[in-house]
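>>> Pasting the sequence and the predicted coordinates here, then a few questions.
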Amino acid sequence: MIKKITCNNGLRIISEDISHVRSVAVGIWVQAGSRYELPQENGLTHFIEHMLFKGTATRSAKQIAEEFDRIGGNINAFTSKENTCYYAKVLDHHAKHAVEILADMFFNSLFDPNEIEKERLVVLEEINMVEDTPDDIVHEYLWREMYENNPLGSPILGTEETLNSFTKEMILSYMERHYTPDNVVISVAGNIQEGFLEYIESLFGQYKSVKKPVKSLETPAIKPIYTENFRETEQAHICIAYPGLSINADNIYSLVVLNNILGGSMSSRLFQEIREDKGLAYSIYSYHSSYEDTGVVVVYGGTSSNQLNELKTSIFDSIENVMNKGFTETEILNSKEQLKGNLLLSLESTNARMSRNGKNELLYGKHRTLDEVSETIDEVTLESVVDLAKEIFSHKPAISIIMPKKVDL
């Protein structure tokens, strides 16, 4: 059963007690992501995520790592377009120690100028790593062009130019605006021992906002752009994007089913038609990214440059068939059963439960049982998926291509 505590300062603590396990997962979820950054701050959210591991008033970066190693635990973090999460997983009897370290990092990080300079180099290498991975960077190029001049299209890692401008003052100013109690959820899942939630509340329930939470969104429209980039690479890579749905859309589960049938599994249309039947690609798939106010459906494929034209044509043929011929009842049923199975199997770890509950509270402010979600999936109909496919794929897409040499398209 999921329980919620709202502290006096507005911070929320979400817990799910799983008494038959020996672990506890704790995550600090902050509604601060790259789309909330000012242009000159691009990449700052991610940089702060790194800097919270670089030492506090009482612990060095090495000591933070050593303390978690000593108790056999794991600690990590990630930044997305709309949120940041700092999380740890430990044995239940080490939970208080783990959350105390997380609190120390959250409140007492030094942001030492020397550490800022060193971490600047680390993140620059991370940017370079993505640049050297064409099947990653083709997505970045797509988002940059189709969401031009909107923070949603900016890279989470930032750029070399913005990265070199970051200072301690910029970090503190950003955290004052975004790391406010109203923007924070602490999610706990596992074998929660007596007094643990009260301990979390004592650490996090008292701090106050210096400034009111900042949450200003400009909903972007996908621009139907076409962009080509030439690089030293063996394969050509293509991304094709269409407008999707926001996380709160009434028919979001119809989109989940649609994506699964189109390119979300090994039995999907794209996988079977393009990889299995034609042998055009090793990697071919689709995904949907949903945000608070918008969303996007993306198809990706990679192939040799002399087959790029055929791959592109085959992808559009598959999409055309979806629009004109729809789906079968068997495809809809199989997809729904697969999604329900994936949902249940994905929640067999305390980390997964912590993550699900934290995101649900941060994004939706409510929690649905697995049975309720399964029932909603079951309610998806053939008609709702067909209608949604026609609506989505009737738009002119945005296309991003990376190739090793010029080919005729």
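Nice, I can see it.
>>> Please count neighbours and contacts with C-alpha atoms only from this point.
OK.
>>> Which parts of the stretch 101-250 of the chain are helices?
For the stretch 101-250 of the chain, applying DSSP state H, counting those that start in this stretch gives helices covering 113-131, 134-146, 160-163, 168-178, 196-204.
>>> just the ones you listed: most buried one?
Most buried of the helices of the stretch 101-250 of the chain, by mean neighbour count (mean count of other Cα atoms under 10 Å): helix 134-146, with a mean of 21.
>>> Check the offset of it from the chain's centre.
16 Å (Cα atoms, centre = their mean, to the nearest Å).
>>> That one to helix 113-131, inter-axis angle?
Helix 134-146 and helix 113-131 are oriented at 100 degrees to each other (axes from the mean of the first three to the mean of the last three Cα atoms, to 10 degrees).
>>> Which strands and helices lie in contact with helix 134-146?
Helix 134-146 is packed against helix 113-131, strand 235-243, strand 398-403, with contacts defined by 3 or more Cα pairs under 8 Å, 6 or more residues apart in numbering; DSSP states H and E.
>>> Could I get the full set of strands for the stretch 1-150 of the chain?
2-6, 12-17, 23-30, 74-79, 84-91 (DSSP state E, counting those that start in this stretch).
>>> Just the buried positions in the fourth one, please.
So that's strand 74-79. 75, 77, 79 (16 or more other Cα atoms under 10 Å).
>>> Use this one as the comparison:
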Amino acid sequence: MVDYEILDNGIKLYKVPFRNENIAIGILVNIGSIFEDKEFRGISHLLEHMMFQSNKKYNKNQIHLLFEESGSIHNAMTYYNYTLYFAAVMKEGFENIVDLFYWMFENDKYDNNEFENEKNVVKTEIMMREEDPRIFLEDNLSKSVYGDSDYGDPIGGYIETINNITKDTLEEFKYKYYSPKNISIFLEGNISDKDVEIVKKYFSRLEGNDIKLKNPIKGEGKDIIIKMKNIQQIYYSINLNSNIKNTMLIDALTEFYNLGASSKIFEIFRNKYSIGYSPSLSLSNFYDDEIIYSLIIPGFQIDKEKILDNAIEEFLDNLKNVDNKYKKARSNIYKFNYNLKKENIVKRIETDPYLIKILNMDYDQYFNNVYNILSNIDKDFIEENNKYIYDLFEKGKKVIIYPEDYDKRNN
């Protein structure tokens, strides 16, 4: 359970103190691409961009300068079910950052020229993602599972849906969904009572109405085959959804077979069959109620496609062939990775808000739960839970990106 309080206007304020010289603030808005109208898909992401444009107090150049002048690393991200703004900052610059964020959230009107410029930036980003096979592979994972639907559409939308968004549409969207009752604030690191009061002083002034999010639609998934220009390799994934309650179990299970250069995935796909440079088996996408987990192979030679099924079959046949040294190696690598991240305040403020929102636990609590599962994997656990791995390959939907001239080259 993470300590929090609710401000008078409905904002939830979470506090996650840990040893660090600096402090971080994350502001999570409970709105993302799955809650958008389909004709305006990508509006949450476009608004994320516009938040850093000129407002009533600061112009866009002053915003970025003051973030950096205050000694901070700042960023934002839009996801399927939330949008997050965050900054890690030196203690002496904290109030400057809170003031900046307040005016970004309080602002209700945008400059038309800045809006049109940022629309073009977002459209450029969409085209860039569509032209990068590794990113385009990842952007289609959800569509393979949920089809053409709220859950399946790309977070950033499409060129045509971005074109549909006017400045008025965006400002109305912000007024509706950036209400205090739809916002949570997270403080992490070197938190004092004074820091908490600073946040309250600014953000208790925000006003807004009650909101009701739409019930997002899940469609039927199917295999997706794409032909792409200017690539020489095949990009491959197979993807399956599961209930959110299985998050930690599937995370532990996929880490057990994927983590490290001596893992089953690395040993069979890369070392034995030379299929891909960095094959991975892991959790890939997250929603409020479900997760997607995937085998992703971001690039392998065309002539290796004919032995891919052999590698998958050998991997599945060897799931039970693990000894105590293999088990110890997985749990120790996982613990080492945690030790690298647990006091990295930037990584924490990127990760904790989602974990707290969905699972009501911070990264430390999440790690301990997964680590306990991972450390106690035995024959009975494998017998009972390997069904998730088998199901992935039996029921999962594929995304395969081929070179445009694949048919010619494969004959």
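Perfect, thanks for sending it. Not measured: the values here are computed from a predicted model.
>>> if we can go back for a sec, now the helices and strands packed on helix 134-146 of the first structure in TSV, with distance to residue 255 of the first structure?
Shown next, in TSV, are those (distance: least, Cα to Cα, whole Å):
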stretch	distance to residue 255 of the first structure
helix 113-131	29
strand 235-243	11
strand 398-403	19
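>>> From the centroid of the second structure, which residue is nearest?
residue 79 (6.0 Å; Cα atoms, centre = their mean).
>>> what's the nearest residue to residue 91 of the first structure if we skip its chain neighbours?
residue 23 (4.3 Å; Cα to Cα, 6 or more residues apart in numbering).
>>> Sorry, wrong one. I was asking about residue 142 of the first structure.
Nearest in space to residue 142 of the first structure, with sequence neighbours left out and distances taken as Cα to Cα, 6+ apart, is residue 400 at 5.1 Å.
>>> which residue in the second structure lines up with that neighbour?
Residue 400 of the first structure maps onto residue 399 in the second structure, with residues paired by TM-score structural alignment.
>>> hang on, the earlier thing: and the equivalent of the residue nearest to the centre of the second structure over in the first structure, how far is that from residue 151 of the first structure?
Aligning on TM-score structural alignment places residue 79 of the second structure opposite residue 80 in the first structure. Separation of residue 80 of the first structure from residue 151 of the first structure (Cα to Cα, to the nearest Å): 12 Å.
>>> what is in contact with these two at once?
Both residue 80 of the first structure and residue 151 are in contact with residue 34, where contact means Cα atoms under 8 Å, 6 or more residues apart in numbering.
>>> What segments of the stretch 301-411 of the second structure are helices?
Counting by DSSP H, counting those that start in this stretch, the helices of the stretch 301-411 of the second structure are 308-317, 324-341, 345-359, 363-375, 379-385, 387-395, 406-410.
>>> circling back: could you dump the helices of the stretch 101-250 of the first structure to JSON lines with distance to residue 354 of the first structure?
Output for the helices of the stretch 101-250 of the first structure, formatted as JSON lines (distance: least, Cα to Cα, whole Å):
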{"stretch": "helix 113-131", "distance to residue 354 of the first structure": "27"}
{"stretch": "helix 134-146", "distance to residue 354 of the first structure": "28"}
{"stretch": "helix 160-163", "distance to residue 354 of the first structure": "31"}
{"stretch": "helix 168-178", "distance to residue 354 of the first structure": "22"}
{"stretch": "helix 196-204", "distance to residue 354 of the first structure": "14"}
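>>> and of these, who's closest to residue 18 of the first structure?
Distance to residue 18 of the first structure, taken as Cα to Cα, is lowest for helix 196-204 among the helices of the stretch 101-250 of the first structure, at 13.8 Å.
>>> in the superposed pair, what's the mean gap between the closest one and the second structure?
The superposed helix 196-204 of the first structure is, by mean Cα distance after the TM-score superposition for the first structure, a mean 1.5 Å from where its aligned residues fall in the second structure.
>>> before we move on, the earlier item: among the helices and strands packed on helix 134-146 of the first structure, which comes closest to residue 214 of the first structure?
helix 113-131 (24.8 Å).
>>> Identify all contacting residues around the closest one.
Contacts of helix 113-131 of the first structure (Cα under 8 Å, 6+ apart): 47, 50-51, 54, 136-137, 157-160, 163-164, 167-168.
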